[in-house]
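> no letters, just coordinates:
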């Protein structure tokens, strides 16, 4: 059988479903489309979503509710930049926040010039900020983050505890991360996912991070499948993919497997019995 055309088969408990999302349109997308040199402008430091970007968020939010995806997601991982966090809480958060509710909001009112009401964290999956899934690091101010102390004020219910440094010590003004370095970081991020117990995870991140990470995969697939995995994401595009643990990184036991033979009894399959009889005959 042709390897490329054959289906893959893996134990369910060694798979996770990843719902990959690129952030909605940011101010830097608009300015960079008009003039690529704008990406070097300090005025685009950690840009927020545009009004069109927020419309894209609303459309994706409607989609995940209509498809039932909103009820399946156990964890939302987000890159700690303003545009990704706005996208994440807008898509996967609860309805408008009300004072007096004994839970912190995911986003306070008008965070990042959003003109949006506060977004509730009530009945939501946990939101965790992770630096490994940031965009290309260095040179472009739009990819430099604010301090975690500032973010905590406007995104109170996002968990920033996995981020070691309050200030952004990963971004360098004169050195841009290479494409292959982004891919290595992406693989490290995917390996880290196996330390999480959650099986269905939404990840809100960036075009470059997704493209260079996913380009590592699909070489053993049909070209159309490879293309489906690796093409650039549009703003606020969602693609759901399955990641497979082929190397025993994960340690979670299967929850749906059943051992059989309970109550116990004779159950030697006929083909095994034939093989056993044949081997016994050879031994005489």
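Thanks, I have the structure now. As the structure is a prediction and not an experimental result, all values here were calculated from the model.
> from here on, contacts and neighbour counts on C-alpha atoms
Will do.
> tell me where the stretch 51-200 of the chain has helices.
Applying DSSP state H, counting those that start in this stretch to the stretch 51-200 of the chain gives helices spanning 51-66, 82-92, 148-154, 179-193.
> and the last one, what does it pack against?
What that stands for is helix 179-193. Other helices and strands packing on helix 179-193, by 3 or more C-alpha pairs under 8 Å, 6 or more residues apart in numbering; DSSP states H and E, are helix 207-214.
> so the residue positioned nearest the centre of the chain, which of the three states?
What sits nearest the mean C-alpha location of the chain, by C-alpha atoms, centre = their mean, is residue 203, with 2.1 Å. For residue 203, the assignment made with DSSP: H, G, I helix; E, B strand; the rest coil gives strand.
> pretty sure it is in contact with residue 73, am I right?
No: assessed by C-alpha atoms under 8 Å, residue 203 is found out of contact with residue 73, at 10.3 Å.
> quick one: contacts for the residue nearest to the centre of the chain?
18-21, 76-78 (C-alpha atoms under 8 Å, 6 or more residues apart in numbering).
> distance of it relative to residue 87?
Using C-alpha to C-alpha, to the nearest Å, residue 203 is found at 11 Å from residue 87.
> repeat for residue 244
Distance from residue 244 to residue 87, by C-alpha to C-alpha: 27 Å.
> settle it for me: which of the two has more neighbours?
Higher neighbour count among residue 244 and residue 87: residue 87, with 30 against 18, using other C-alpha atoms under 10 Å.
> that one against residue 204, yeah?
Yes: the criterion here is C-alpha under 8 Å, and residue 87 meets it with residue 204 at 7.4 Å.
> list the residues that contact both of those two?
Shared contacts of residue 87 and residue 204 (C-alpha under 8 Å, 6+ apart): residue 23.
> can you count the residues close to the closest residue to residue 198 other than its chain neighbours?
If the residues on either side of it in the chain are set aside, residue 198 comes closest to residue 74, at 6.0 Å by C-alpha to C-alpha, 6 or more residues apart in numbering. Residues near residue 74, counting by other C-alpha under 10 Å, number 16.
> put this next to the previous one:
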């Protein structure tokens, strides 16, 4: 039986909303969903309601967690949700800097974060003028390759992956709109 994987980009974040206007990093660290992002999630939820997912895998960045809970928190089949940092966003801006598992657990008590490293986002090299450790593209491409192998090794046959536009581009070569759902063929 063929594995079905649906990749879903998070809804619009507060970072996305301001960056579209200013083209400058608004310094929204681990940016949450904007009001439009929450609406995009509400609008998208019916599109996944009739699909039986054996597993939902979400990035630990807040906008992905909010999207995941909005799409699958009330899903009829109540699929298990796994928080996985391997498919986090390419760290290039403030919104891509994560928060420690203990803080995430406080904000999202329905999810499990104890398996994550204290600093699970990219934190190598010298920080730039914003204090951000920008992740080299080669590192993102390595993570995309590793995530593809991770998905292939999973026993589940139907998986939803909630993540990020730039990472998905390196994984699939597709530029995602907010809350867009794309089938991924391993």
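Looks like it came in fine. Every value quoted in this text rests on a predicted model; they were computed, and no experiment measured them.
> TM value for the aligned chains?
Superposed pair, TM-score by TM-score structural alignment, normalised by the length of the second structure: 0.88. Supporting alignment: 180 aligned residues with a C-alpha RMSD of 1.9 Å.
> quick one on the thing from earlier: what does the residue nearest to the centre of the first structure correspond to in the second structure?
Using TM-score structural alignment as the criterion, residue 203 of the first structure maps onto residue 161 of the second structure.
> please apply the same query to residue 59 of the first structure.
Using TM-score structural alignment, residue 59 of the first structure lines up with residue 43 in the second structure.
> for the residue nearest to residue 143 of the second structure when sequence neighbours are not counted, give its distance to residue 71 of the second structure.
Closest residue to residue 143 of the second structure apart from its sequence neighbours, by C-alpha to C-alpha, 6+ apart: residue 86 at 6.3 Å. Using C-alpha to C-alpha, one gets 21 Å for the distance from residue 86 of the second structure to residue 71 of the second structure.
> sorry, back to before: mind checking which of the helices of the stretch 51-200 of the first structure is nearest residue 137 of the first structure?
Nearest to residue 137 of the first structure among the helices of the stretch 51-200 of the first structure is helix 179-193 (8.4 Å), distances taken as C-alpha to C-alpha.
> may I see the buried residues of the closest one?
182-183, 185-187, 189-190, 193 (16 or more other C-alpha atoms under 10 Å).
> identify the farthest-apart pair in the residues you listed.
Farthest-apart pair in the buried residues of helix 179-193 of the first structure is 182 and 193; separation 16.6 Å (C-alpha to C-alpha).
> ok, the nearest residue to residue 244 of the first structure once chain neighbours are set aside - contacts?
Closest residue in space to residue 244 of the first structure, ignoring its immediate chain neighbours: residue 15 at 4.6 Å, by C-alpha to C-alpha, 6+ apart. Remark: with contacts taken as C-alpha under 8 Å, 6+ apart, residue 15 of the first structure is in contact with 199, 242-245.
> tell me the residue in the first structure aligned with residue 119 of the second structure.
Using TM-score structural alignment, the equivalent of residue 119 of the second structure in the first structure is residue 167.
> no, scratch that, I was asking about residue 107 of the second structure
In the first structure, residue 107 of the second structure lands on residue 154 (TM-score structural alignment).
> since we're on that match, how many residues are nearby?
With other C-alpha under 10 Å as criterion, residue 154 of the first structure counts 19.
> so residue 82 of the second structure sits against residue 54, correct?
No: checked against C-alpha under 8 Å, the pair residue 82 of the second structure and residue 54 is beyond contact range at 11.0 Å.
> what stretch of the first structure does stretch 63-71 of the second structure fall on?
With TM-score structural alignment as the criterion, stretch 63-71 of the second structure aligns to 83-91.
> list the buried residues of stretch 23-34 of the first structure.
In terms of neighbour count (16+ other C-alpha under 10 Å), stretch 23-34 of the first structure has its buried residues at 23-29.
> among the residues you listed, which lie within strands?
Using DSSP state E, the subset of the buried residues of stretch 23-34 of the first structure located in strands is empty.
> ok, so of those, who is nearest residue 174 of the first structure?
residue 28 (19.2 Å).
> for the first structure, what spans make up the strands?
15-22, 75-78, 127-129, 158-159, 200-205, 238-244.
> out of those, nearest to residue 51 of the first structure?
strand 15-22 (16.5 Å).
> residues in contact with the nearest residue to residue 54 of the first structure once chain neighbours are set aside?
With sequence-adjacent residues excluded and distances taken as C-alpha to C-alpha, 6+ apart, residue 54 of the first structure is closest to residue 24, at 7.1 Å. By C-alpha under 8 Å, 6+ apart, the contact list for residue 24 of the first structure reads 49, 53-54, 56-57, 83-84, 87, 235-236.
> now which residue in the second structure aligns to residue 24 of the first structure?
Aligned by TM-score structural alignment, residue 24 of the first structure pairs with residue 11 of the second structure.
> the match of stretch 63-71 of the second structure vs the second structure, average distance?
Aligned to the second structure and superposed, stretch 83-91 of the first structure gives a mean residue distance of 0.3 Å (mean C-alpha distance after the TM-score superposition for the first structure).
> what residues does that stretch touch?
22-24, 26, 46-49, 54, 57-58, 60-61, 76, 78-79, 106-107, 119, 204-206, 236.
> mind redoing it with 7 Å?
With C-alpha atoms under 7 Å, 6 or more residues apart in numbering as the test, stretch 83-91 of the first structure has contacts from 23-24, 26, 47-49, 57-58, 60-61, 78-79, 106, 204-205.
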